[in-house]
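> I need the structure of the sequence given here:
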Amino acid sequence: MAIWGVVRLVFTLYVIISPSRFEVATSSRQDPDKWPPEAAVDGNVQNNDVDFCAHTRVKNATKAWWRVDLGHKTTIINITIYYRGKSITSTSVKSQLHNILLGEFAGYQIYVSNSTKRSRAKLCFKDTSTSLEEVKNIISHQCQYVARYVMIYNFRNEEKDHSWYSKSAVLELCEVQVFACVPGKHGDVCENDCSYNCKDKTCIQENGNCVGCVRGKQGLQCTKNCSINCTECKQDDGICTGKIMPSTINVFLENTGLSVSWSALKIATTPYVIKQRAFVEVGGFYCLEIPFVMRERKSLLDL
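Predicted coordinates:
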């Protein structure tokens, strides 16, 4: 069972998610007209009436999830959930219903990712409450990642983890607020700029470290250059992953047994005809090994 939506961002120093358009996964909810997925991002935090909530209830479901698409990679700060709470006037019945709802919510997980697949997402939070008293139906979680999708997920095994868990997996989400920095910003109140060399201009809210670098850059905030002969490298250690340009050319003169080295710039003016070429590793560097045929007699000092 699943519901998900696509949202726009309302930009201030912080961002709170609000809806623009929504797409709903098929066969995932009890009544999409009454309890649609967008009800969880409509700005209404009232959580004491199911008619204001997104609802995934399907009898005997083992999995339930709700996902929102932020539209692009976003520097997330925290996520606040308003789960459905008590809504019946009688105190004793109200308390009983409230406990049932907490038993539904218990065990929930929050994932963030840049993919719609949960298997590729990062787990931001997992509820491990051991009693109903520990479960809160209005709660905020720090979730400092750069991601496009936020998913709330729950499941039920054949044998429940706790006796007070609900039998079926279900989510009744009245509001989900994702607080984030506007693109290119980070800091406690999003007051600092991400490095210009951060890929997609996104960085970690807490420390400004980039989540990936533009081509040719490396380091936590992408302030260092890759090796002079490397077009792209790993952010953390600078190991080259892109095209390696030759820095030294080992030239072997056919039928002479002699070899010399020169810079790549001299290749265009070489007085020799290239027969074949191949990249070889020499002392940890990649060099271009070129056998030549003598076309005219030249002193090695002239090369």
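> C-alpha only now, for contacts and for neighbours.
Fine.
> what's in contact with stretch 67-78?
If you take Cα atoms under 8 Å, 6 or more residues apart in numbering as the criterion, stretch 67-78 is touched by 2-9, 17, 114, 140-152, 178-183, 185-186, 200, 202-205.
> Can you select the buried ones from those residues in ChimeraX?
A single ChimeraX command selects the buried members of those (16 or more other Cα atoms under 10 Å):
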select :2,3,4,5,6,7,9,17,114,143,144,145,146,147,148,149,150,151,152,178,179,180,181,182,183,185,186,200,202,203,204,205
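> In strands only, show me the contacts of stretch 67-78.
2-9, 17, 140-142, 146-152, 178-181, 185-186 (DSSP state E).
> Tell me the spatial nearest neighbour of residue 252, not counting adjacent residues.
residue 259 (4.5 Å; Cα to Cα, 6 or more residues apart in numbering).
> Give me the distance between the one you found and residue 188.
60 Å (Cα to Cα, to the nearest Å).
> again, but for residue 248
48 Å.
> Give the residue from those two that has the larger number of neighbours.
residue 248 (17 against 13; other Cα atoms under 10 Å).
> Please compute how far stretch 145-152 lies from its chain's middle.
7 Å (Cα atoms, centre = their mean, to the nearest Å).
> now swap in stretch 125-143 and tell me
The mean C-alpha position of stretch 125-143 is separated from the chain mean by 23 Å, Cα atoms, centre = their mean.
> buried ones in that stretch?
132, 135-138, 143.
> what would these look like in TSV with distance to residue 22 and secondary structure?
What follows is those, written out as TSV (distance: Cα to Cα, whole Å; DSSP: H, G, I helix; E, B strand; the rest coil):
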residue	distance to residue 22	secondary structure
132	33	helix
135	29	coil
136	28	coil
137	25	coil
138	24	strand
143	24	coil
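> Now render those residues as CSV, adding distance to residue 236.
What follows is these, written out as CSV (distance: Cα to Cα, whole Å):
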residue, distance to residue 236
132, 43
135, 39
136, 39
137, 40
138, 38
143, 22
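> now, which of the residues you listed sits nearest residue 196?
residue 143 (23.6 Å; Cα to Cα).
> Excluding chain neighbours, what is closest to that closest one?
residue 78 (4.9 Å).
> and stretch 219-234, which residues are buried?
219-222, 225-227, 229-234.
> residues near the residue nearest to residue 137 when sequence neighbours are not counted, how many?
Distance criterion Cα to Cα, 6+ apart; nearest residue to residue 137, sequence neighbours excluded, is residue 83 at 4.8 Å. If you count neighbours by other Cα under 10 Å, residue 83 ends up with 27.
> Let's see this one next, to set against the first:
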Amino acid sequence: MTGIVLLVCCGWTLLRCLFVQAYENLALHQTAWQSSTLRSDNGAERAVDGQYTDQAWNGGQCAASDYGEQTTAEWRVDLGAVRSIHHIFIQYMTHNGVWDEDNLFTGYFLGFSVYFSNTTNKEDGVLCFRDTNYTRATIPNPVNITCPYHGRYVIYYNNRTHPPYSEGYSSYAYNVLCEVEVYGCPSPGYYDENCSLECPQNCQDGYCDIVDGTCFGCLHRYIGPRCTKDCPSGLYGSNCSQNCSMTCGDPGECDMRTGHCNGGCQVGLTGAMCETGYHLTINNTHENFYIMKPSYISTINDNSLYNNFMAYT
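Next comes the predicted model:
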């Protein structure tokens, strides 16, 4: 039966049929928000209700922002938790007309962006897609955007803040979205088209590429596409991106996870990373000298310095 269904799919529909069978629509019936609303039956939730056969502004199945002189328009859906995402499907409003350069809504769609974020602020997240090349004759509808990443909020954004814009752009920013579907794995920490494989255990925050399982970052002390290798000598931290201190007792040698020095510190220095200097205090009371040994002198080299100093007093 699956094979028959795939045979009748074509173009973008074939792509969507393949995706839908592999991943789950994480946005369906989730909480949505938009920066303004045209009328009561154009609320943000209309874009995640699973209905978009009527793509008119007054059909009750599409979200729509106000038609005022707005320079920005934003819509977002809360997936409920951080999710691993594979791709996004967007069905823009057509007013049930032919989608071509003469359709008014093509100009509204041009220049849109999609972000993933763990907060409601798109600036805290990552840019998944930004249209810089489409024209009214070439912008597709619906559109599938493959963007393997993770996040809690999927944010659709458009703006008209820096005119002039290319020919065909609307003068003001609107969002008129009949459906936004976000496909991925419902449980974090899994990948593969069936969401059946666990991400490598040393991936940072437990997340990995939803297609091939490679890590977006590594836990401290690990490196490599799947975070299976220890940091090379002299490096430590997340993705082995930091250098061990050259003031360690063994210069450039430290714990791969914390960066704390191995072998104590060089003479005159203290601290976990040998970043703090110290000095010996001499108290002179008339004819007697008292040498005050700091409590943090503990290494062999430090005590040798102290003992040598005492020998000359």
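> Next, the TM-score between them, please.
Laid over one another, the chains give 0.68 as their TM-score (TM-score structural alignment, normalised by the length of structure 1), with 249 aligned residues with a Cα RMSD of 3.6 Å.
> if I line the two up, what does residue 259 of structure 2 land on in structure 1?
Aligned by TM-score structural alignment, residue 259 of structure 2 pairs with residue 244 of structure 1.
> Could you verify my assumption that its match touches residue 287?
No - Residue 244 of structure 1 lies out of contact with residue 287 (Cα atoms under 8 Å); the separation is 9.3 Å.
> ok, those two, which is more surrounded?
Neighbour totals were compared for residue 244 of structure 1 and residue 287, and residue 287 leads with 20 against 17 (other Cα under 10 Å).
> Report the buried residues of the helix or strand hosting that one.
Using DSSP states H and E, residue 287 of structure 1 falls within strand 285-293. Under the neighbour-count criterion of 16+ other Cα under 10 Å, strand 285-293 of structure 1 has 286-292 buried.
> Repeat that for stretch 15-22 of structure 1.
15-19, 22.
> next one: stretch 40-52 of structure 2
So for stretch 40-52 of structure 2, counting by 16+ other Cα under 10 Å, buried means 41-50, 52.
> which one in structure 2 is aligned with residue 195 of structure 1?
By TM-score structural alignment, residue 195 of structure 1 lines up with residue 200.
> what about that match, neighbour count?
Residue 200 of structure 2: 20 neighbours (other Cα under 10 Å).
> cool, and residue 76 of structure 1?
Neighbours of residue 76 of structure 1 using other Cα under 10 Å come to 26.
> and it, what pairs with it in structure 2?
By TM-score structural alignment, residue 76 of structure 1 lines up with residue 85.
> Quick one: work out the angle between the lengthiest strand in structure 1 and strand 138-142.
Longest strand in structure 1, counting residues (DSSP E): strand 63-83. Angle of strand 63-83 of structure 1 versus strand 138-142, following axes from the mean of the first three to the mean of the last three Cα atoms, to 10 degrees, is 100 degrees.
> Next secondary structure element downstream of strand 63-83 of structure 1?
helix 91-105.
> in that next one, what counts as buried?
95, 97-105.
> and the residue nearest to residue 97 of structure 1 when sequence neighbours are not counted, how far is that from residue 47 of structure 1?
Excluding its sequence neighbours, the residue lying closest to residue 97 of structure 1 (Cα to Cα, 6+ apart) is residue 86, at 6.1 Å. Per Cα to Cα, residue 86 of structure 1 is found 8 Å from residue 47 of structure 1.
> ok so, going back, ok, the residue nearest to residue 137 of structure 1 to residue 114 of structure 1 distance?
25 Å.
> tell me the contacts of the nearest residue to residue 98 of structure 1 once chain neighbours are set aside?
Nearest residue to residue 98 of structure 1 in three dimensions, chain neighbours excluded: residue 86, at 4.8 Å (Cα to Cα, 6+ apart). By Cα under 8 Å, 6+ apart, the contact list for residue 86 of structure 1 reads 48-49, 94-95, 97-98.
> Quick check: the farthest pair among those?
49 and 95 (14.5 Å).
> for the stretch 151-300 of structure 1, what spans make up the helices?
In the stretch 151-300 of structure 1, no segments count as helices under DSSP state H, counting those that start in this stretch.
> Please, where are all the strands along it?
For the stretch 151-300 of structure 1, the strands defined by DSSP state E, counting those that start in this stretch occupy 172-181, 185-186, 192-193, 217-218, 224-225, 248-253, 259-263, 273-274, 278-282, 285-293.
> if I look at residue 150 of structure 1, how far off is residue 205 of structure 1?
17 Å.
> same check, this time on residue 38 of structure 1
Counting by Cα to Cα - residue 38 of structure 1 and residue 205 of structure 1 are separated by 27 Å.
> now swap in residue 251 of structure 1 and tell me
51 Å.
> Likewise for residue 127 of structure 1?
24 Å.
> Over to residue 289 of structure 1?
From residue 289 of structure 1 to residue 205 of structure 1 the distance is 48 Å (Cα to Cα).
> cool, residue 68 of structure 1 as well?
The value you get for residue 68 of structure 1 to residue 205 of structure 1, if Cα to Cα is used, is 20 Å.
> Residue 211 of structure 1 too?
11 Å.
> pretty sure residue 235 of structure 1 is touching residue 220, no?
Yes - with contact defined as Cα under 8 Å, residue 235 of structure 1 reaches residue 220; the gap is 6.9 Å.
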